[in-house]
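Enquirer: Got a sequence here, can you model it:
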Amino acid sequence: MTYQGVLTKMETEFLSPIQYYLVFESDFLNMNQLLGKTIHIQFVKYQCLNCELDKPIYRQGFCKTCFFDIPQAADWIMRPELSTAHLEKEDRDLVYEKKVQLQPHIVYLANSSNVKVGVTRKSQVPTRWIDQGAHEAIEIVEVPNRYLAGITEVALKDYVADKTNWRTMLKNEVVDENLLEWRERLKPYIPNEAKEYFIENNTETILEFPVQRYPEKPKSLNLIKSQNYSGKLVGLKGQYLIFEDDTVFNIRSNEGLVVDLSIL
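Expert: Sure, this is the predicted structure:
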C-alpha cells in the first residue's frame, strides 16, 4: 500500500510507549504499527508549508521567500528572548505574535543526550519533550509570556547545555540524572523578573519510546540527494525514524517534502 503527502512533524500521544502518527492530507499512519516492517520512501517534490508552491525548502518547512516573511518563522521563534508582544511592539504580525507570545510558557530541563534547558508553550508539554527524544524531563519555571521564558533560558545557558547531541540521543547513550537536584542547583541563576514563577513542588516526567533496536552508528538519510530509500523500521524516537541498517530519517528536518511512502 502506498501513501502520498507532504511531510510535517509526526503527531504523538503520550502513552507507554509513545504513539506516533504520520499525518497526510487524506490519510494518517500509526507508525508504531509499522515497526518490524520494510518501508520505501520516495521523494516526489517540494511543497512549502505556507504558500504550498513547489519551491525548494529553505528552513522549517518553508521556502526562502516565506521564511523571511511570515511570523511563524521570525527570529523570536528560535530565540524567545527576542519576543516583544508584551511591549505592544510588532515584529512581523502583532496579532499573531500576541496570540503565541502572550500565553503561559514553561522553562524546563530535559535529558535527551545530556541535561539541557529549553522553552516551550505550556500547551506543548510533553509534546516538546517527545520531539526532542528526552527520556526524562521536568518543568522548572512557568511564566505568563514568551519573553520571560526566553530571558530565563538565556540566563541558565551559562550553567547547563541548551542543545541535544542527536547521535547520542539516538544511540540511547544517556545517563539518568536527578532533575530535581538540577532544578535546585539552577534556582539561584533564574533572573529576578522570573523568580516568583519558580515551580517548587513537582516530579520528573518519564518517557518511553517505541524502539526495538538503537543504532550503533546512526547515519542521516538525505532524501533530496538519494531520492528514495527502503529499510526495515525498528524504532521511533524524537522525530526520527530508525532503520535496521542504522539509517535514521528526521521527519521534522524534512518538513515540506512531498513523498510516496510504501509498506512492502
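Enquirer: CA only for contacts and neighbour counts going forward, please
Expert: Noted.
Enquirer: all strands for the stretch 151-264 of the chain, in order.
Expert: 205-206, 219-220, 228-237, 240-243, 247-250, 257-263 (DSSP state E, counting those that start in this stretch).
Enquirer: out of these, which comes closest to G61?
Expert: With Cα to Cα as the criterion, G61 lies closest to strand 257-263 of the strands of the stretch 151-264 of the chain, at 7.9 Å.
Enquirer: Report the central residue of the chain.
Expert: D131 (3.7 Å; Cα atoms, centre = their mean).
Enquirer: That residue: what's its closest spatial neighbour, skipping adjacent residues?
Expert: G238 (4.2 Å; Cα to Cα, 6 or more residues apart in numbering).
Enquirer: Would you do the same for the sequence below? I want to compare the two.
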Amino acid sequence: MIYQGVLKKMMTENAAEILYYLDMNTDFINMNQLINKEITINFVTYECLNCHLEKKIYRQGFCKSCFFEIPSAADWIMKPELSKAHLGIEDRDLAYEQAVQLKPHIVYLANSSNVKVGVTRKQQVPTRWIDQGAHEAIEILEAPNRYLAGITEVALKDYVADKTNWRKMLKNDIEDVDLVAWRDKLKAFIPEEAKEYFIDDNVETHINFPVVKYPEKPKSLNLIKTPKYTGKLVGIKGQYLIFEDETVFNVRSNEGLVVSIEV
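Expert: The predicted structure is shown next:
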C-alpha cells in the first residue's frame, strides 16, 4: 500500500498508550498499526501549508513569503510574552490575534529529557505534552490570555529549563521527578500580575508512548539529503518515528514536505 500527501504533525489520542494518526490528504494512517513493520518514506516535493504552492519550505511548514506574512507565524507564536492583543495592538492581523491570544493559556511543567517550563492554549492540553515526548507533566497556572502566560514563562526560565534535549528524550534517558514539589517551589517566582492564576490543587499527568525499542544513539533522518529511506518502525514518541536501525524522523519538523509512504 502506498500513501502520498503533505506532511503535517501527527494527530494524537490520549489513551493508555498514545495513539498516532497521520493525515495523508485522502487517507488517515493509524501509525500504531505500523509498529514492527517495514516502511519506506520517499521525498516527492514541497507544498507550503498556507498557500499550498510548490515552494521550498522555510520554517514551520511555510514558504518564506508566507512565514513573514501570515499571523500564525508571527513572533508571538514562539515568544508568547510579545503578545499584544490584550492591549488592542495589531501585529499582523488583530482579529486572528485576539481569537488566539485572548483565550485561556496554561503555563506547565513537563518532564521529557528534563523538567522544562512551557506555554500552551488550554485546549492543547495534553496534546502539547504528547508532542514534546513528556512522560509526565503538570499545570502551574491558567492565565486568561497569552501575554500573562508568556511573561510567567520568561520569569520561570531563570529557575528551570525551557528546552527539551531531543536525543535524551528519544533514548528514554529519563527520571521521574516530583512535579508537584517543582510547581510549589516555582510559585514564588511568578510575576505579581499573574499570581492569582496559580493552580495549587492538581496532580501530575502521566503519558505512555508506543515504543518497542528505544535507540541508544539516535540519528536524525534528513529527507532532503536522503530522499528515500526504508526501515522497521519500532516506536513513536513525541512527533518522532523511531526505527530499528536507530534512525529517527521528526514529522513535525518536516511539515510541508510532500512524501509517499509505502507499507
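Enquirer: Single out the most deeply packed of the strands of the stretch 151-264 of the first structure.
Expert: strand 240-243 (a mean of 24; mean count of other Cα atoms under 10 Å).
Enquirer: Check the mean deviation of it from the second structure.
Expert: The superposed strand 240-243 of the first structure is, by mean Cα distance after the TM-score superposition for the first structure, a mean 0.2 Å from where its aligned residues fall in the second structure.
Enquirer: Show residues contacting that strand.
Expert: If you take Cα atoms under 8 Å, 6 or more residues apart in numbering as the criterion, strand 240-243 of the first structure is touched by 214-215, 231-236, 248-252.
Enquirer: what does stretch 12-20 of the first structure give?
Expert: Under Cα under 8 Å, 6+ apart, the answer for stretch 12-20 of the first structure is 10-11, 21, 30-32, 126-127, 130, 207-210, 236.
Enquirer: Now intersect those with the helices, please.
Expert: Of these, the ones assigned to helices by DSSP state H are T127, I130.
Enquirer: If we go by neighbour counts, what in the longest helix along the first structure is buried?
Expert: In the first structure, assigned by DSSP H, the helix with the most residues is helix 146-156. Across helix 146-156 of the first structure, burial judged by 16 or more other Cα atoms under 10 Å covers R146, Y147, L148, A149, G150, I151, T152, E153, V154, L156.
Enquirer: which one of the strands of the stretch 151-264 of the first structure lies closest to L49 of the first structure?
Expert: Closest to L49 of the first structure of these, according to Cα to Cα: strand 257-263, at 9.2 Å.
Enquirer: Break down the second structure into its helices, ranges please.
Expert: Along the second structure, counting by DSSP H, helices occupy 64-67, 75-78, 94-101, 127-131, 146-156, 166-170, 179-186.
Enquirer: elements contacting the fifth one?
Expert: Under the contact criterion of 3 or more Cα pairs under 8 Å, 6 or more residues apart in numbering; DSSP states H and E, helix 146-156 of the second structure touches strand 105-111, strand 115-121, strand 136-143.
Enquirer: Most tightly packed of the helices of the second structure?
Expert: Stretch with highest mean neighbour count among the helices of the second structure: helix 146-156 (a mean of 24; mean count of other Cα under 10 Å).
Enquirer: possible to save the helices of the second structure as CSV with distance to T45 of the second structure?
Expert: Shown next, in CSV, are the helices of the second structure (distance: least, Cα to Cα, whole Å):
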stretch, distance to T45 of the second structure
helix 64-67, 16
helix 75-78, 27
helix 94-101, 30
helix 127-131, 25
helix 146-156, 35
helix 166-170, 26
helix 179-186, 43
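Enquirer: circling back to that earlier point, ok, so what distance separates the residue nearest to D131 of the first structure from T84 of the first structure?
Expert: Per Cα to Cα, to the nearest Å, G238 of the first structure is found 30 Å from T84 of the first structure.
Enquirer: Looking at the two now, which is surrounded by more residues?
Expert: G238 (25 against 20; other Cα atoms under 10 Å).
Enquirer: which residues does the more buried one contact?
Expert: Here G238 of the first structure is in contact with I130, D131, Q132, G133, A134 (criterion: Cα under 8 Å, 6+ apart).
Enquirer: farthest pair in the residues you listed?
Expert: Pairwise distances across the contacts of G238 of the first structure (Cα to Cα) peak at 7.8 Å, for the pair D131 and A134.
Enquirer: count of neighbours near the one in the first structure that sits across from T226 of the second structure in the alignment?
Expert: Aligned by TM-score structural alignment, T226 of the second structure pairs with S226 of the first structure. For S226 of the first structure, the count of nearby residues is 10 (other Cα under 10 Å).
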